[in-house]
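Colleague: Here is the input, now give the coordinates:
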Amino acid sequence: MSYSRIIPIEFCHCDPAGIVFYPRYAEMVNSMVENFFIDEVEYPFARMMAAGQGMPTVRLEIDFRKPSRLGDRLEWQLRVEHVGRSSVRFLVNAGDRLEARSTVVWMDRDFTPSPWPDHIRQTLEAHHA
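Modeller: Just a heads-up that it's a prediction; the model follows:
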């Protein structure tokens, strides 16, 4: 099962040539993960932070395939590629533009990797490809 959203390419994403400045793609990948947690997991980052929990990105790989320009509307998809004890790897793509793998780790109050809470693990496993 995958999660999808459309992200329009805005002026703030672009360099002076009118194409997406590559670090902005990393922000969009993170946006996909954050919105997946809002819409599917129903555990937003704001709630995590208020509870003293977090989910930092520990690895990010991006293959850039084709430039995107101001005004493009990219259809993004996120799939759960791997669920570990305290980590998850997401496969995120924006059509023919890029493919990314983002690995995050669940951190509890003591800032050490901790097992996924059951309610989060169940949703991650339900979305596992």
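Colleague: CA atoms for contacts and neighbours, from now on please.
Modeller: Noted.
Colleague: give me the element the residue positioned nearest the centre of the chain is part of.
Modeller: Nearest to the geometric centre of the chain sits residue 33, at 2.6 Å (Cα atoms, centre = their mean). If you go by DSSP states H and E, residue 33 is part of helix 22-39.
Colleague: what about that helix, distance to the chain center?
Modeller: What separates the centre of helix 22-39 from the centre of its chain is 4 Å, taken as Cα atoms, centre = their mean, to the nearest Å.
Colleague: Please give the structure of this sequence too, so both can be compared:
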Amino acid sequence: MAFHQSKPLRFGDCDLTGIAYHPAYLSMLVDVNEAMFASFGVTWKELMFERKIGLPSVTMNIEFKRPSTYGDVLDFAVHVRAIGRASLDLETIVTVRGEVIWTIKQRIVATSLDNHKSHPWPDDVREGLTRYLEPAA
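Modeller: Coordinates of the predicted model:
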């Protein structure tokens, strides 16, 4: 089951023509990923400041299908494709009114904020992520 969240495309997310400015998409994606973790009771604030675990993206493969414009509501569907010892492979499909706008395949790696090396997923985080696990066909 994918994690779903909708986000409006605001004026500040667009260029002067009213078309989405692509860096705004990545900011929205960070918000959606953070919300996915919160959905199973683990906040990024807790991970970073209490558990000292960072969540950097190490790869991103984005494909833009068509533009979106000011006022559109973007529907994000985040699919967990694989959970490794410290890695997390996500595929996010973003639609507007049912039409795919862009997709991204992303790998996040849990890291120790003390030494910046990979850090195994804590059991509660792994359990929470597993609820969204849908390996690619």
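Colleague: returning to that earlier point: which residues belonging to the helix holding residue 33 of structure 1 are considered buried?
Modeller: For helix 22-39 of structure 1, the neighbour count (16 or more other Cα atoms under 10 Å) marks 25-26, 28-30, 32-37 as buried.
Colleague: Export those residues as a markdown table, with columns for distance to residue 16 of structure 1.
Modeller: A markdown table is the format used below for the buried residues of helix 22-39 of structure 1 (distance: Cα to Cα, whole Å):
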| residue | distance to residue 16 of structure 1 |
| --- | --- |
| 25 | 16 |
| 26 | 19 |
| 28 | 19 |
| 29 | 22 |
| 30 | 24 |
| 32 | 25 |
| 33 | 28 |
| 34 | 28 |
| 35 | 29 |
| 36 | 31 |
| 37 | 33 |
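Colleague: Let me see the contact set for the closest residue in space to residue 24 of structure 1 that isn't next to it in sequence.
Modeller: Distances taken as Cα to Cα, 6 or more residues apart in numbering put residue 13 closest to residue 24 of structure 1, at 5.8 Å, once the chain neighbours are dropped. If a contact means Cα atoms under 8 Å, 6 or more residues apart in numbering, then residue 13 of structure 1 has 19-21, 24, 70 as its contacts.
Colleague: again with residue 15 of structure 1
Modeller: residue 21.
Colleague: distance of it from residue 92 of structure 1?
Modeller: Relative to residue 92 of structure 1, residue 15 of structure 1 is positioned 23 Å away (Cα to Cα, to the nearest Å).
Colleague: same deal with residue 128 of structure 1?
Modeller: 13 Å.
Colleague: Please pull up the equivalent of residue 58 of structure 2 in structure 1.
Modeller: Aligned by TM-score structural alignment, residue 58 of structure 2 pairs with residue 58 of structure 1.
Colleague: Need the residues that contact the helix or strand its match falls within.
Modeller: Following DSSP H and E, one finds residue 58 of structure 1 within strand 57-64. Strand 57-64 of structure 1 has contacts (Cα under 8 Å, 6+ apart) with 97-105.
Colleague: try 10 Å
Modeller: 22, 25-26, 29-30, 87-94, 96-106 (Cα atoms under 10 Å, 6 or more residues apart in numbering).
Colleague: Map the residue nearest to the centre of structure 1 onto structure 2.
Modeller: Using TM-score structural alignment, residue 33 of structure 1 lines up with residue 33 in structure 2.
Colleague: Not counting residues beside it along the chain, what's closest to that match?
Modeller: Per Cα to Cα, 6+ apart, closest to residue 33 of structure 2 is residue 78, 7.9 Å.
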